[in-house]
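Participant: got a structure for you, letters missing:
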């Protein structure tokens, strides 16, 4: 049995001690081809430390071999030895045949490290050196997509699409659909999604197509794809939200609400579905059901501001002041400076004739609601009733600026001006 076969046998048998002894023997060998194959085999099986020992030995004998530097660098990156790996990769120069390969490895490293611009610079250099190489064009397109440069990425994917259907097991059609969607070119994405669906119907493709249709204003087609998706995979949770939203757009509010509830039954911990169900129930006039959903959303996330505002708005609209006080007192740390919630509280205090508290809440809300004429009118009336005419006059002047067509406040302001004269 050859030594390579022994390496594989010890790996498969899990005989680490025997494997270690064999690697010691291999490191004494001068059969560099054998050593190189053994290192590759070990790396393929995930024995990176053992592979690195052999690459290190090879580089001692062949210090100028660029391919060895790249292979060892890849192994070191897997082991978390980034600094040493980068030294090896940057030691591969433009005169080396493997320079483009080193650039690709550097681009991968920089991308994984979150250094997008550095990654793009390396892949751009590689592309300039080998512009016709499909793998490089694909890698360049992938980095452009990740960096949000969708137009440039699309051009590369379109060129690749004329030559091949996939690279590295990744469909070029899927990348075109994804890139157009990421760049908000949803109508351009749709034909690629539909072509993919003709080849194979997959849940992610159905969802992608549905989202593109929804964003393009074709909610009916979105519903059709999402119905197929939920039938295919009832646990594809995102489908329930988008399906409910699509049904709501086309006026099917009852069906939308039922779909949101179906989604909640599948995933009761989805706060966004609870909020959507609450809003849907409100559209249907089901206030009690809406309140229940909104409380569930807040139980899942007490800092969920949209659910808090929606529930507070419901209590304010129904003049459920005690419930509003309880809700906002329980969550005061989360919203204390929120203008709209202070406005709701001000209205409730005023209704309950707690005028000092109402004044404090009105004043806090005013800071962020100077453009809301409905709030300003309520605040102005409150100030006038409380005898705070000077403060009220400031609000009235703002009202006349915002809604000059309002005859009541314009007349009030003119009357005050006449009094001053």
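Facilitator: Thanks, I have it. This structure is a prediction, so every number in the text was calculated from the model and none was measured.
Participant: going forward, measure contacts between C-alpha atoms and count neighbours the same way
Facilitator: Fine.
Participant: grab the nearest non-local neighbour of residue 398.
Facilitator: Here the nearest residue to residue 398 in space, its sequence neighbours aside, is residue 370; by Cα to Cα, 6 or more residues apart in numbering that works out to 7.7 Å.
Participant: just give the number of residues close to the one you found.
Facilitator: By other Cα atoms under 10 Å, the residues close to residue 370 number 15.
Participant: and if you look at residue 216?
Facilitator: Neighbour count of residue 216, defined by other Cα under 10 Å: 16.
Participant: please look at the residue nearest to residue 398 and residue 379 and confirm they touch.
Facilitator: No. Using Cα atoms under 8 Å, residue 370 is not in contact with residue 379; the gap is 10.6 Å.
Participant: next, the contact list for residue 181, please.
Facilitator: Under the criterion of Cα atoms under 8 Å, 6 or more residues apart in numbering, the contact list for residue 181 reads 189, 212.
Participant: I'd like to know which elements the one helix or strand residue 128 maps to is packed against.
Facilitator: Secondary structure assigned from DSSP states H and E places residue 128 in helix 116-129. In terms of contacts (3 or more Cα pairs under 8 Å, 6 or more residues apart in numbering; DSSP states H and E), helix 116-129 is packed against helix 99-112, helix 134-146.
Participant: take the one below as the second:
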């Protein structure tokens, strides 16, 4: 067993005191090559601070060693010492062999700071110096993918994929599937996902393929993959949602509801599954179950607007005035600036014969609902019942503008003009 293997075993045994003792002996004996190997091993096992200490000492002995500067800079970046890392990297001159490697490390630095364009500039400079180096082309593609420039990244990944499916441990078919999907080119992504899944399956790739099938309206194929995924990982909660949506797209609402329920059984705190189950229950004419799911979604997130609007619509459809008013007042719907909810309150107050509040809510809802013929019709009738003919007339005129076939109201306007 050589020195590095011995130190690795000590590390695996968890005897850090013995490890430190061995390192000190190597330092005392000036075993620089061994120390360098030990530092890289420490980085591999996550002991970056200890590795940095060794790199720092080696740089005292070899201050002009460019590779040491790069290795220490990488450790410093992991430790959050970005400025010191950059100083080391920029100290490497263009005429040194390691300059291209230093440029790639600088790109990592700028990417960490969110400076994507500067990072890309460094990688492009490296590519000009080593135009046929796959690792550099890969680095450029990765930066383009991370910055949302999907079509540009695809071109590079495709070129690399022509000669190999893997560069620096990165599966190019995986990146192509990801890049195409991220750019909404789902049809193009499918062959690469299928290629990935030929030999082995993993949850992320299964879900990616299922999503691509869903987005291209291949719903039954999406369901097949999602059921496979759920069997593999029952806690992959997104799979239940997408499977339910896939069934719903095929008008198999009972199966959709079943999938949403299964997802809730695994995670009752998923508000989106609760909402989906509620909407599915409504389609199945099960208002009580729908109400239960929607209420649960609002318990999980009282500001969940979609669930609030859906539950309010349930109450409005059933003319449950008290429940509707209580829900919307509790949720402070009048502060949400959602005209539909204001309209629901107007209808409820009108049915309860609280005409003052009904009038306030009709007025508040009008600006956002003045293209909704049903709302305008109800508002006009309310005003006429209240004897407010002058206020009703512009509402009726607006209604006729958007629904000229409404003979009752066109006749009303004609009569008003004759009387006027």
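Facilitator: Good, I have the coordinates. Here the structure is a predicted model, which means the values were calculated and not measured.
Participant: the residue nearest to residue 398 of structure 1 -> structure 2?
Facilitator: In structure 2, the residue paired with residue 370 of structure 1 according to TM-score structural alignment is residue 370.
Participant: go through the helix or strand where residue 307 of structure 2 lies and flag the buried ones.
Facilitator: For residue 307 of structure 2, the element it lies in under DSSP H and E is helix 305-317. By 16 or more other Cα atoms under 10 Å, the buried positions in helix 305-317 of structure 2 come out as 307-316.
Participant: and the next element down the chain from that helix?
Facilitator: Later in the chain than helix 305-317 of structure 2, the nearest helix or strand by DSSP H and E is helix 321-330.
Participant: packing partners for the next helix or strand after that following helix?
Facilitator: Next in sequence after helix 321-330 of structure 2, counting helices and strands by DSSP H and E, comes helix 339-351. With contacts defined as 3+ Cα pairs under 8 Å, 6+ apart, helix 339-351 of structure 2 has these neighbours: helix 305-317, helix 321-330, helix 355-369.
Participant: which ones are touching the residue nearest to residue 297 of structure 2 when sequence neighbours are not counted?
Facilitator: If you skip the residues right next to it in sequence, residue 297 of structure 2 has residue 271 as its closest partner in space, 4.7 Å away by Cα to Cα, 6+ apart. Contacts for residue 271 of structure 2 (Cα under 8 Å, 6+ apart) come out as 296-298, 300-301.
Participant: of those, closest to residue 397 of structure 2?
Facilitator: Distances from residue 397 of structure 2 to the contacts of residue 271 of structure 2, taken as Cα to Cα, are shortest for residue 298 (38.9 Å).
Participant: what comes up buried for the regular element (helix or strand) spanning the closest one?
Facilitator: Mapping residue 298 of structure 2 onto the secondary structure by DSSP H and E places it in helix 287-300. Neighbour counts using 16+ other Cα under 10 Å place 287, 289-298, 300 of helix 287-300 of structure 2 among the buried residues.
Participant: can you redo the residues you listed as CSV with distance to residue 38 of structure 2?
Facilitator: Converted to CSV, those look like this (distance: Cα to Cα, whole Å):
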residue, distance to residue 38 of structure 2
287, 66
289, 62
290, 62
291, 62
292, 60
293, 57
294, 58
295, 58
296, 55
297, 53
298, 55
300, 50
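Participant: stretch 42-51 of structure 2: which residues count as buried?
Facilitator: In terms of neighbour count (16+ other Cα under 10 Å), stretch 42-51 of structure 2 has its buried residues at 42-43, 48-49, 51.
Participant: I misspoke; the intended subject was stretch 355-366 of structure 2.
Facilitator: Neighbour-count burial for stretch 355-366 of structure 2 flags 355, 358-359, 361-362, 364-366 (criterion: 16+ other Cα under 10 Å).
Participant: pull the number of nearby residues for residue 77 of structure 2.
Facilitator: Neighbour number of residue 77 of structure 2 under other Cα under 10 Å is 19.
Participant: how near is residue 225 of structure 2 to residue 296 of structure 2?
Facilitator: Distance, residue 225 of structure 2 to residue 296 of structure 2, by Cα to Cα, to the nearest Å: 29 Å.
Participant: contacts for stretch 190-206 of structure 1?
Facilitator: If you take Cα under 8 Å, 6+ apart as the criterion, stretch 190-206 of structure 1 is touched by 173-174, 176-177, 208-209, 212-213, 225-226, 228-229, 232-233, 236.
Participant: please check those residues and keep the buried ones.
Facilitator: Counted by 16+ other Cα under 10 Å, those give 173-174, 176-177, 208-209, 212-213, 225-226, 229, 236 as buried.
Participant: residue 405 of structure 2 in helix, strand or coil?
Facilitator: When states are read from DSSP: H, G, I helix; E, B strand; the rest coil, the local structure at residue 405 of structure 2 comes out as coil.
Participant: please name the nearest non-neighbouring residue to the residue most central in space within structure 1.
Facilitator: For structure 1, the residue whose C-alpha lies nearest the mean C-alpha position (Cα atoms, centre = their mean) is residue 182; its distance is 11.0 Å. Taking Cα to Cα, 6+ apart, and ignoring the residues beside it in sequence, residue 182 of structure 1 has residue 150 as its nearest neighbour in space, at 7.3 Å.
Participant: how near is the one you found to residue 215 of structure 1?
Facilitator: Note on residue 150 of structure 1: its distance to residue 215 of structure 1, by Cα to Cα, is 17 Å.
Participant: comparing these two, which residue is more hemmed in?
Facilitator: Counting neighbours by other Cα under 10 Å for residue 150 of structure 1 and for residue 215 shows that residue 150 has the greater number, 23 against 17.
Participant: surely that one meets residue 185?
Facilitator: No. Taking Cα under 8 Å as the definition, residue 150 of structure 1 is not a contact partner of residue 185, at 9.7 Å.
Participant: shared neighbours of these two, which are they?
Facilitator: Between them, residue 150 of structure 1 and residue 185 share no contacting residue, judged by Cα under 8 Å, 6+ apart.
Participant: before we move on, back to that, and the angle from the helix holding residue 307 of structure 2 to helix 321-330?
Facilitator: Relative orientation of helix 305-317 of structure 2 versus helix 321-330 (axes from the mean of the first three to the mean of the last three Cα atoms, to 10 degrees): 160 degrees.
Participant: how many other residues sit next to the closest residue in space to residue 96 of structure 1 that isn't next to it in sequence?
Facilitator: Once flanking residues are discounted, residue 96 of structure 1 sits nearest to residue 66: 6.8 Å by Cα to Cα, 6+ apart. A count of nearby residues for residue 66 of structure 1, using other Cα under 10 Å, gives 22.
Participant: surely residue 66 of structure 1 touches residue 92?
Facilitator: Yes. Distance between residue 66 of structure 1 and residue 92: 5.8 Å, which falls inside the contact criterion (Cα under 8 Å).
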